[in-house]
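[1] Following is a predicted model, sequence given first.
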Amino acid sequence: MPKALPVIDVNAPICCDPVSAAPMSDADALELALRLKALADPARIKLLSVLLTADGGEVCTCDLAAGVDLAESTVSHHLGQLRKAGMVASERRGMNVFHRARAESLQALRVVLDPDCCR
């Protein structure tokens, strides 16, 4: 059975200074690694891509499942991992759950990995 990800505070901004600024502490390295680990799955990358390009900025779980050709339960699992890492926000509306990418979280990762990227 895969090892569960430790819980990180997704309300807090990304952990630390850019990796090129100075050697990272163990705690900062762990927090960054957990966020990157959440992205280290092709299905999660594809889900984020769909969410980031969606009209209106959000998508229902049922529509995501059809869009990535996975079962709703599998999509829910992947979205849960992305949510724990602070990359997706979800909101229940009646019988459906709508998800949106937290682009600011991805931007924070870009800055930590390469502060000169995308300027």
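    Perfect, thanks for sending it.

[2] alpha carbons only for contacts and neighbour counts from here, please
    OK.

[3] Just the helices from the chain, written as ranges.
    All helices of the chain, identified by DSSP state H, fall at 26-39, 42-53, 61-68, 72-84, 103-113.

[4] I'd like the ones you listed laid out as a markdown table, including mean neighbour count.
    Converted to a markdown table, those look like this (neighbours: other CA atoms under 10 Å):
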| stretch | mean neighbour count |
| --- | --- |
| helix 26-39 | 16 |
| helix 42-53 | 17 |
| helix 61-68 | 16 |
| helix 72-84 | 18 |
| helix 103-113 | 17 |
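
[5] Below is an additional structure, to be compared with the one above:
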Amino acid sequence: MITPPDVFKSLSDETRARATLLIASLGELCVCELMCALNDSQPKISRHLAQLRSIGMLLDRRQGQWVYYRLNPELPTWVSEMLEVTTQANAEWLQINVSRLQSMEDRPVRAAACC
């Protein structure tokens, strides 16, 4: 069970906060997309994503060479609502990251969802 200290401690880091809010607003993103959006290295991004995954905030899946992250659909309602409100209220704060992602060349193509 995810607790308030888990959530707030994990989101107290700017990289994890930005990654989580980008995923919350844009849906599933791969490590390379987050590297571009956050302008950071693969080891750093992966380490932060692993922390978010370890508390149950994110889920991952592998598709070929790519690892994609998404919000855990079983997050408690209070977490989902908090992320939604925070994302909407901070679009300007995330704009530089969204702009970088939109200008990314050769973004990976997601496979169609199964069944």
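    That came in fine, so what should we check first? From a predicted model like this one, the values you see are computed outputs, not experimental measurements.

[6] Could you work out which of the helices of the first structure reaches nearest to residue 14 of the first structure?
    Nearest of these to residue 14 of the first structure, taken as CA to CA: helix 103-113 at 6.0 Å.

[7] out of the helices of the first structure, nearest to residue 93 of the first structure?
    helix 61-68 (11.4 Å).

[8] Make CSV from the helices of the first structure and add distance to residue 97 of the first structure to it.
    Listed next are the helices of the first structure as CSV, based on distance: least, CA to CA, whole Å:
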stretch, distance to residue 97 of the first structure
helix 26-39, 20
helix 42-53, 13
helix 61-68, 6
helix 72-84, 10
helix 103-113, 19
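
[9] Which among the ones you listed is found nearest to residue 96 of the first structure?
    Per CA to CA, nearest to residue 96 of the first structure of the helices of the first structure: helix 61-68, 7.2 Å.

[10] okay, and the closest one goes to which residues in the second structure?
    Helix 61-68 of the first structure corresponds to residues 31-38 of the second structure when matched by TM-score structural alignment.

[11] what about that stretch, distance to the chain center?
    With CA atoms, centre = their mean, to the nearest Å as the basis, the distance from the averaged C-alpha position of stretch 31-38 of the second structure to the chain average is 10 Å.

[12] That stretch vs the first structure, mean deviation?
    After superposition onto the first structure, the mean distance of stretch 31-38 of the second structure to its aligned counterpart is 0.6 Å, using mean CA distance after the TM-score superposition for the first structure.

[13] which other residues reach that stretch?
    With CA atoms under 8 Å, 6 or more residues apart in numbering as the test, stretch 31-38 of the second structure has contacts from 15, 18-19, 41-42, 45-46, 66-69, 96-101, 104, 107.

[14] Distance check, the closest residue to residue 85 of the first structure other than its chain neighbours against residue 47 of the first structure.
    What sits nearest to residue 85 of the first structure in space, not counting adjacent residues and going by CA to CA, 6 or more residues apart in numbering, is residue 35, at 5.3 Å. Separation of residue 35 of the first structure from residue 47 of the first structure (CA to CA, to the nearest Å) stands at 15 Å.

[15] Same question for residue 104 of the first structure.
    Counting by CA to CA - residue 104 of the first structure and residue 47 of the first structure are separated by 16 Å.

[16] No more questions from me, cheers.
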